[in-house]
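K.L.:
Here is a sequence together with a model predicted from it:
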Amino acid sequence: MNADFYSESFTVKAYECDAEARMTPGAILRRAQQISTDQCDLLGLTNEVYARTHTAFLLAKLAVEFYAPVRAGQCVTLATRPSAPQRAVYGRYTTLCAQDGTVLSAVDSRWILVDTRTKRILRRPPEDMPMPFVQPPVCELDVSLVKGEAQPVAEETAFYTRCDQNRHMNNTYYADIVCDHVPLERIAAHAHARLAVVYHSEVPMGASFTLLRAQTGENGWYFVGTDGEKKHFEANLTLTE
């Protein structure tokens, strides 16, 4: 099994797409998350290993660039390339390509390994935990944020259907929330160009937070989710001109 590269092909399902038959950012992130899990399972980084070593990978930040819409019924190939940790951050670069090799979208995700008992970041994995990722990053996207004076737009909740086995809101659903709070006439008429998300703290199942939004350009927005003084995440979404 190649630890440096792994790919899977699939046909985009209608339920992964929006009203314009375009694959949503959240659906792309769910596919990217799944291929990461599939590769780790094949390499021996299974749930049993995480449970035994009291560890977990948590997503710290990501950026997605959208080069062309991905359509329902389209046959595509997802390829992922994990890299060795840099100052305790494990990078993973994932591309979504058309059958002719054209890159339709790219995801740069940055992960940290934590001790689930102490919540401390681990700069080295436990001795009995295999860690096969040794290659330098093949590509990195801009994960920085453009911020603005955000105002409240909604109250959001980590409902049952938004949560995963860790019993907190799955990181891909923040992309859905962001897209749902861009003005409808904008997101229906313009394709996605870029999404960046920084994750600060988990939202436990059943908990709520306030979503704030600021416009950063004609087709750009900044979002932040807070619970009082506690910040859960920040994000930028940019649409095409």
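P.N.:
On my side now, so go ahead.
K.L.:
okay, CA-based contacts and neighbour counts for the rest of this
P.N.:
Noted.
K.L.:
What is the neighbour count of residue 84?
P.N.:
18 (other CA atoms under 10 Å).
K.L.:
residues touching the nearest residue to it once chain neighbours are set aside, list them.
P.N.:
Nearest non-adjacent residue to residue 84, counting by CA to CA, 6 or more residues apart in numbering: residue 134, 4.4 Å away. Going by CA atoms under 8 Å, 6 or more residues apart in numbering, residue 134 touches 4, 83-85.
K.L.:
Just name whatever secondary elements the host helix or strand of residue 224 is in contact with.
P.N.:
Using DSSP states H and E, residue 224 maps to strand 220-227. Packed against strand 220-227 by the contact rule (3 or more CA pairs under 8 Å, 6 or more residues apart in numbering; DSSP states H and E) you find strand 208-217, strand 230-239.
K.L.:
list the buried ones in the first one?
P.N.:
Residues of strand 208-217 classed as buried: 208-216 (neighbour count, 16 or more other CA atoms under 10 Å).
K.L.:
which among these gets closest to residue 138?
P.N.:
residue 216 (30.1 Å; CA to CA).
K.L.:
surely that closest one meets residue 223?
P.N.:
No. The pair residue 216 and residue 223 does not pass the contact test of CA atoms under 8 Å, sitting 10.0 Å apart.
K.L.:
hold the first one in mind and look at this next one:
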Amino acid sequence: MKARPWIESRVVRASDVTPNGTASVLALATFFQEAAGRHAAALGVSMQDLLADGKAWVLARLRMEVDRLPAWEEEITIETWPSGLDRLYATREFVFRDQDDRELARGTSAWLVIDTERRRPLRPPSVLYDIEVPDRPAPLGQEEVDFAALSTVDREQTFSVRYHDLDLNRHVNNVRYLEWALETLSPEILEERRCVGIALQFEAETTLGDSVRATAEEQQEGDSLRVRHRLSHATSDRTLARAVTRWTSISEDESR
């Protein structure tokens, strides 16, 4: 079976935007996750299909670069396609475009299928080996992201896992980890800068009632800011996820 890229449109809702009037990177990550799920369903490997067989999709890695965040009520398109299998990982690419077909953001991701009882990775479903992926270049080049341990802690906050943080397979939704990482940053960064890049690596799950400690290390790089994030279990200190985000000044960005 030949897989064609999946394309869908979205209108940026009021609940998707920040006080700056543009969609957050959290909204873009959610848009991508939903489009990926619909495409997986069209290919016969939806979350519902897997859950019926005691399995589930989990996001293992995500990397995204952002040129421009869309504004409130702006219509955008999301294009996504599977790009192959790398051992136990199923890789998937995506591109966001505005109504003039200009790229807003682009990214790549890697997904695992897990046994929902044993919580261990499984071999990808056989149907994925029969899919002929689109012959097109990846929107992002290969890049090794440095997820090394933080050398210092500039910001710290603790969050409790609530019922509405959970997804279909009863673990914390992937985007929630990113939300906790960003929420740890100062209001000045969130107000005066725009996120232009994110990289996430998920390492462990959390359950209802757990406490999650989010820490961040800020590194100035010229006019840009690079932030390294770690999310850990507040009691055991087990690492749950690591992230790197990059930020640019909103005023400089708008003056281009």
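P.N.:
Received the coordinates, thanks. Computed from a predicted model, the values in this text were never measured in an experiment.
K.L.:
TM-score of the superposition?
P.N.:
Once superposed, chain against chain, the TM-score is 0.89 (TM-score structural alignment, normalised by the length of structure 1); 239 aligned residues with a CA RMSD of 2.2 Å.
K.L.:
Would you map the helices across structure 1?
P.N.:
Assigned by DSSP state H, structure 1 shows helices spanning 25-42, 47-53, 173-180, 184-189.
K.L.:
Now distance to residue 149 of structure 1 too, for the helices and strands packed on strand 220-227 of structure 1, in JSON lines please.
P.N.:
Shown next, in JSON lines, are those (distance: least, CA to CA, whole Å):
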{"stretch": "strand 208-217", "distance to residue 149 of structure 1": "6"}
{"stretch": "strand 230-239", "distance to residue 149 of structure 1": "13"}
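K.L.:
among these, which is nearest residue 22 of structure 1?
P.N.:
So among those, strand 230-239 is nearest, using CA to CA, at 13.4 Å.
K.L.:
If you count neighbours, what's buried in stretch 28-43 of structure 2?
P.N.:
Buried residues in stretch 28-43 of structure 2 (16+ other CA under 10 Å): 28-32, 35-40, 43.
K.L.:
Same check on stretch 66-78 of structure 2?
P.N.:
In stretch 66-78 of structure 2, counting by 16+ other CA under 10 Å, buried: 66-73, 76-78.
K.L.:
which residues make contact with it from outside it?
P.N.:
With CA under 8 Å, 6+ apart, stretch 66-78 of structure 2 has contacts from 6-14, 16-17, 21-25, 31-32, 35, 94-99, 103-106, 195-197.
K.L.:
again, but for stretch 79-98 of structure 1
P.N.:
Under CA under 8 Å, 6+ apart, the answer for stretch 79-98 of structure 1 is 3-8, 32, 35-36, 74-78, 103-113, 121-124, 133-140.
K.L.:
Also stretch 179-191 of structure 2?
P.N.:
Contacts of stretch 179-191 of structure 2 (CA under 8 Å, 6+ apart): 19-20, 26, 155-157, 159, 214-216, 229-231, 243.
K.L.:
of these, buried ones?
P.N.:
26, 156, 159, 214-216, 229-231, 243.
K.L.:
of all the residues you listed, which two lie farthest apart?
P.N.:
Greatest spacing in those, by CA to CA: 26 and 156 (19.6 Å).
K.L.:
Look up how far residue 215 of structure 2 lies from whichever residue in structure 2 pairs up with residue 222 of structure 1.
P.N.:
Aligned counterpart of residue 222 of structure 1 in structure 2: residue 228 (TM-score structural alignment). Relative to residue 215 of structure 2, residue 228 of structure 2 is positioned 8 Å away (CA to CA, to the nearest Å).
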